[in-house]
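Sequence and predicted structure below; questions after.
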Amino acid sequence: MKVLVTGAGGTLGRAVLPRLRADGFDVRAMSRRPRHDPAAEWVVADVETGVGLAEAVDGVDAVLHLASQPNSRRTHRVDVLGTRDLAVAAGAAGVAHLVYVSIVGVDRVPYAYYRHKLAAERVVAAGPVPWTVLRATQFPPFLDALLRTASRLGPVIGDPAVLAQPVDQHEVAGRLSERLTAGPLGGIEEYGGPQVLRFDEAVRAWRAARGSRRPLLPVRIPGRLGSALRAGGLTTTATPTGRRTWADHLADTYGGTGRR
């Protein structure tokens, strides 16, 4: 099976490409700028403008759509309209399966970027190509980067009761490979990490792994957004789940145990 991977240079894309190759897929990787990778065929195309999409989807059996533009004025153009253009091009090319990667909570958490992701899911479902949507919880590198940003002023600033369920991006890559093999689901699957953590628990493990004594400065997120995050809007009870924990990520990244 030949698979086009959009957003192939991102965090998930870098995990997906080697996994698909190891599982026997013929991979065509797509990015906005030229790249060289002797292990994969790279093509240049732009979801935002539509330039190169017809050529990118030509001759592939499936499309794994990872490309996204979070927190930007371009998000609607890339995530919603760009997804529509990709689906139309894939349909015209006779592609048999479009897999779209979304985020757990897009239908529950009132956040602007999530509204665009939910709209893109609906575009895929209404489009001309048999489809699957895989919603994943947050990747550990994202949570790690969030904590580094939240501690720029000294203490780690955040709402201690917010719930997260980090899932390793390599395990998500494995699940996507399984979904491609299984064929179109015509529905939505959620995939999360093995444990749900409060923000303060994640911070304590992060500080332990880094040998940091930065205190947690609790700041309650107001309104409907805060309520949704504290109620577990970013988590899922779906099975199966990944196996690698937040502590595993911290041990690999910082050498500490990530346990307290």
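Thanks, I have the structure now. Remember, predicted model here, so these are calculated numbers, not experimental data.

From now on I want contacts and neighbour counts done on CA atoms only, so please keep to that.
Fine.

what's Val60 in contact with, if anything?
If you count contacts by Cα atoms under 8 Å, 6 or more residues apart in numbering, Val60 has them with Met1, Lys2, Val3, Leu4, Val95.

Present these as TSV; the columns should include neighbour count, distance to Ala231 and secondary structure.
Supplementary listing: the contacts of Val60 in TSV, determined by neighbours: other Cα atoms under 10 Å; distance: Cα to Cα, whole Å; DSSP: H, G, I helix; E, B strand; the rest coil:
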residue	neighbour count	distance to Ala231	secondary structure
Met1	11	41	coil
Lys2	15	41	strand
Val3	22	37	strand
Leu4	25	37	strand
Val95	21	39	coil
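
out of these, who's nearest Pro110?
Among these, Leu4 lies closest to Pro110 (Cα to Cα), at 31.3 Å.

need the contact list for the closest one.
Applying Cα under 8 Å, 6+ apart, the residues near Leu4 are Val27, Arg28, Ala29, Met30, Ala56, Val57, Val60, Ala62, Val63, Leu64.

From Leu234, how far off is Pro105?
To be clear, residue 105 is Gly; Pro isn't right here. Gly105 sits 5 Å away from Leu234 when distances are taken as Cα to Cα, to the nearest Å.

Got another one to weigh against that:
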Amino acid sequence: MTKNTVLVTGGTGTLGRQVVPLLRAAGLPVRVLSRRERPDADGVAYVRGDLLGDPATAAARLDGALAGVDTVLHLAGGPKGDDVATRLLVAAARRAGVRHLVYISVIGADRLPLGYFRAKHAAERAVAESGLPYTVLRAAQFHDLAFTVAEKTARLPLVPAPGGVRWQPVDVREVAARLVELALGEPAGAVPDLAGPTVYAMEELTRGYLAVRGRSRRRLPLRVPGKVGRAYRAGENLAPAGADHGRRTWEEYLAERLAA
């Protein structure tokens, strides 16, 4: 196989659809791990594999997918199982002698007492302890997720206003560009987090959506209880000092998304 080949997990997802064309534009051969059969297209080879499927089958398919691969961009993720999937990938990458493993995580992975964040943190540890040269980038929630939440919330008769819960959404294209930059560079370990330019109360995101739609709703103040509420009110999910920030705002994203 041609060296310098890049394997992308999650290459057909929201982030992967932005990353893959950038890798191709950089002149790199690209393979995408996909749960279902897909025809090769636009210089991208699709190989079948499921990181959360039968472990023996998944490992065998990963060995084939990783043959001749120098760099892996691990973008696949979901509500559950990110730690399990990452450990399986790490083991296969070690067997294949991968030279650079790039992983996308989430800001606050080690601070938010929620299952999704804990799995992300466990996945980070699996990468860092793998013995492989690696880079880990933590990013804030994408505008796309904020849009989905705002769109669903806007259908309610009252807009929930969870006190102290804030997001700092970032544009997926800016995250994709940063990941490709990191993949093309030398392994750097944990790099500065990447968040959007502005912090919003959750209620503000929905109100911004409603304003563009020409609608309005009354608010429903809420208090998120327990450890989760305290963590959000403390801003544990927000970019820490020294983080990088994208430029594209929520308002700009909304205008483009709704115009389309």
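Received, thanks. Worth saying up front: this structure is predicted, and the values here are computed from it rather than measured.

right, and out of the contacts of Val60 of structure 1, which lies closest to Arg210 of structure 1?
If you rank the contacts of Val60 of structure 1 by distance to Arg210 of structure 1 using Cα to Cα, Leu4 comes first, at 38.2 Å.

Tell me the counterpart of the closest one in structure 2.
Taking TM-score structural alignment as the criterion, the aligned counterpart of Leu4 of structure 1 in structure 2 is Leu7.

do the same with Ala231 of structure 1
Aligned partner of Ala231 of structure 1 by TM-score structural alignment: Ala234.

Run a quick neighbour tally on the residue lying closest to its match once chain neighbours are set aside.
The spatial neighbour of Ala234 of structure 2 that comes closest, neighbours along the chain excluded (Cα to Cα, 6 or more residues apart in numbering), is Gly164 at 7.9 Å. Summarising burial for Gly164 of structure 2: neighbours were counted as other Cα atoms under 10 Å, giving 19.

can I assume Arg33 of structure 1 sits in a helix?
No. For Arg33 of structure 1, which was evaluated using DSSP: H, G, I helix; E, B strand; the rest coil, the result is coil, with no helix membership.

roughly how far apart are it and Ala173 of structure 1?
Distance of Arg33 of structure 1 to Ala173 of structure 1, computed by Cα to Cα: 23 Å.

neighbour count winner among those two?
Neighbours per residue (other Cα under 10 Å) separate Arg33 of structure 1 from Ala173, with Ala173 holding more: 20 against 11.

my guess is the more buried one meets Pro18, correct?
No. With contact defined as Cα atoms under 8 Å, Ala173 of structure 1 and Pro18 do not form a contacting pair (9.1 Å).

all helices of the stretch 101-250 of structure 2, in order?
Along the stretch 101-250 of structure 2, counting by DSSP state H, counting those that start in this stretch, helices occupy 115-128, 143-153, 172-184, 202-213, 226-233, 250-259.

which residues of structure 2 does the one helix or strand Val27 of structure 1 maps to align to?
Using DSSP states H and E, the secondary-structure element containing Val27 of structure 1 is strand 26-31. Following TM-score structural alignment, the aligned partner range for strand 26-31 of structure 1 in structure 2 is 29-34.

Identify all contacting residues around the matching stretch.
Residues external to stretch 29-34 of structure 2 that are found in contact with it (Cα under 8 Å, 6+ apart): 2, 4-12, 20, 23-24, 43-50, 65.

Over to stretch 232-251 of structure 1?
If you take Cα under 8 Å, 6+ apart as the criterion, stretch 232-251 of structure 1 is touched by 104-105, 108-109, 137-138, 140, 162-168, 171-172, 190-196, 202, 205-206, 209, 256-259.

Buried members of those into ChimeraX, please.
In ChimeraX, this line selects whichever of those come out buried by 16 or more other Cα atoms under 10 Å:
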select :104,105,108,109,137,138,140,162,163,164,165,166,167,168,171,172,190,191,192,193,194,195,196,202,205,206,209,256,257,258,259
